[in-house]
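Undergrad: with the input below, show me the fold.
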Amino acid sequence: MNVKFIIFALSLLSFFAQASNEKAYQPTEADYSEGEKWVWKYKGVTPSNEIRAQGTDTKQIVSKNGALSMLTAKGSTLLKVLTKPNNSKTSRYYWPLYVGKTWVFEEHWESEDGTKGSTIQNAKVVSFKDEKVEAGTYKAYTIEYTGKITNSRGYSADTQDIHLYAPTLKTFIKLTQRQKGYLYVEELIEYSN
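TA: As a prediction, this is how the structure comes out:
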């Protein structure tokens, strides 16, 4: 057998073994810094090309009375609240993340008009590699979610979501959601620290 081929094959196996051992843990308050800022663009389009959602979303870390908070369009929330350890086995991100991990994401919600609903999806981390978005190229986990969304008004639809989660940025850099032909995409266009 060719010695070069054997060395190449062993190197390749070693690379994949190292890549598959990488894990991402839930960010802590200490992982953030004042002034850190993320900006996403988003767009939601129906099968008939009607735009139902379009704009930008911004999150920024600010200091209020000596404590760090995350400022969004809805207001600010203390980081110590946002980074409280989440050990739920049904959360959006079930920590730690690593390639091959699976879980069931389950969310029960109520909209502003009083409609109650549920989203239940099977989640799987399928890769960890460089992903390019408008804000740049980052190492990110690709997480696929497939399942169903239902609500108290009789709505029911199959769903497919893909999140690209970048541990160094402590958030997703892109998400794609499909639901009954409706396509929603949100992509990071700016990050500064």
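Undergrad: CA only for contacts and neighbour counts going forward, please
TA: OK.
Undergrad: so what's the gap between stretch 171-189 and the chain middle?
TA: How far stretch 171-189 lies from its chain's middle: 10 Å, per C-alpha atoms, centre = their mean, to the nearest Å.
Undergrad: and for stretch 35-45?
TA: Distance, centroid of stretch 35-45 to centroid of chain: 12 Å (C-alpha atoms, centre = their mean).
Undergrad: quick check: the gap between residue 34 and residue 92.
TA: Distance, residue 34 to residue 92, using C-alpha to C-alpha, to the nearest Å: 25 Å.
Undergrad: so for the two, which residue has more residues nearby?
TA: Regarding residue 34 and residue 92, a neighbour count based on other C-alpha atoms under 10 Å identifies residue 92 as having more, with 17 against 14.
Undergrad: my guess is the more buried one contacts residue 105, does it?
TA: Yes. Residue 92 is within contact range of residue 105, at 5.6 Å (criterion: C-alpha atoms under 8 Å).
Undergrad: now for the two: what residues contact both?
TA: Contact criterion C-alpha atoms under 8 Å, 6 or more residues apart in numbering; no residue bridges residue 92 and residue 105 by contacting each.
Undergrad: can you classify residue 14 by secondary structure?
TA: Three-state assignment for residue 14 (DSSP: H, G, I helix; E, B strand; the rest coil): helix.
Undergrad: now do the contacts for the residue sitting nearest the centre point of the chain.
TA: For the chain, the residue nearest the mean C-alpha position is residue 172 (3.7 Å; C-alpha atoms, centre = their mean). Going by C-alpha under 8 Å, 6+ apart, residue 172 touches 163-166, 188.
Undergrad: second input sequence below; structure requested for side-by-side comparison:
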Amino acid sequence: MKIQIVIFFSIVMLSACNSSKKSGITQQPTLDDYQVGEKWVWKYKGVTTEGEVRSNGKDTREIVSVDGVLGMTIGNDTIPITDIVKPEESETPKYDWPLVVGKKWKYENNWTSQDGTTGNQSHDAEILSYQEETVEAGTFMAYTIKYAGKTTNSRGYSANEEEVWLYAPAVKNFIKLTQNQGDFLYVEELIEYSKPK
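TA: From the prediction side, this is the model:
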């Protein structure tokens, strides 16, 4: 379960955005939107309905320069920013750019975890609002994006799930994720965002 969340989270991290505050329309970002030293820190916790804690910790991402090429640290890996801002060529994308309130689309994702488990997510997505939202890291204008559907994997796991993402263009990332799979609740929240002055 944790591997599935980490993979799903990594896919989300590979998307980011710019926004026009007046119009409430957010376009996909460009390389120029990132700078060395920019940093995000989230806390996360996943708990079953019986109270079993399956995941609990912090995740940190930072923009670095490797041989003059900007990248984002993700665990022990560094992903080039050019890969992060590259348009997703999919009929069922995680984010259907540009983001605007009321937009609906289908999101599908096939994945393979490090242990070889394969899985599929199939969700209906909708942008519900664009308004101020407050998390531990501060108050940001954010889109509320709801994903509802099913997740299955090759080990027999199958669950209906609902995810609500609060996506803040100012930080080019999500500031809160709430994932409910019936018997499992996972919450991730941005606790720190900083960039060089």
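Undergrad: show me what the residue nearest to the centre of the first structure aligns to in the second structure.
TA: Residue 172 of the first structure maps onto residue 174 in the second structure, with residues paired by TM-score structural alignment.
Undergrad: as a markdown table, the contacts of residue 172 of the first structure with distance to residue 116 of the first structure and secondary structure would be great.
TA: Shown next, in a markdown table, are the contacts of residue 172 of the first structure (distance: C-alpha to C-alpha, whole Å; DSSP: H, G, I helix; E, B strand; the rest coil):
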| residue | distance to residue 116 of the first structure | secondary structure |
| --- | --- | --- |
| 163 | 24 | strand |
| 164 | 28 | strand |
| 165 | 28 | strand |
| 166 | 31 | strand |
| 188 | 30 | strand |
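Undergrad: quick one: which of these is nearest to residue 96 of the first structure?
TA: The closest of the contacts of residue 172 of the first structure to residue 96 of the first structure turns out to be residue 165 (C-alpha to C-alpha; 12.2 Å).
Undergrad: wait, doesn't that closest one sit right on residue 142?
TA: Yes. Look at residue 165 of the first structure against residue 142 with C-alpha under 8 Å: they come within range, at 6.6 Å.
Undergrad: where do the helices sit along the second structure?
TA: With DSSP state H as the criterion, the second structure has helices at 2-13, 81-84.
Undergrad: out of these, which is closest to residue 51 of the second structure?
TA: When the helices of the second structure are ranked by proximity to residue 51 of the second structure (C-alpha to C-alpha), helix 2-13 comes first, at 15.8 Å.
Undergrad: for stretch 81-90 of the second structure, measure first residue to last.
TA: Stretch 81-90 of the second structure: ends 19 Å apart by C-alpha to C-alpha.
Undergrad: actually, stretch 43-62 of the second structure.
TA: 15 Å.
Undergrad: where in the first structure does that stretch fall?
TA: Going by TM-score structural alignment, stretch 43-62 of the second structure sits over residues 41-60 in the first structure.
Undergrad: just how off-centre is the matching stretch within its chain?
TA: 17 Å.
Undergrad: could you pull up the residues touching residue 149 of the second structure?
TA: With C-alpha under 8 Å, 6+ apart, residue 149 of the second structure has these contacts: 121-124, 160-162.
Undergrad: show the contacting residues for residue 30 of the first structure.
TA: Applying C-alpha under 8 Å, 6+ apart, no residues qualify as near residue 30 of the first structure.
Undergrad: and the equivalent of it over in the second structure, how far from residue 163 of the second structure?
TA: Matched to the second structure by TM-score structural alignment, residue 30 of the first structure sits across from residue 32. In this view, residue 32 of the second structure and residue 163 of the second structure are 30 Å apart by C-alpha to C-alpha.
Undergrad: follow-up on the earlier one: now, the contacts of residue 149 of the second structure that are in strands?
TA: Using DSSP state E, the subset of those located in strands is 121-124, 160-162.
Undergrad: hang on, isn't residue 45 of the first structure packed against residue 184?
TA: Yes. Using C-alpha under 8 Å, residue 45 of the first structure is in contact with residue 184, at 6.4 Å.
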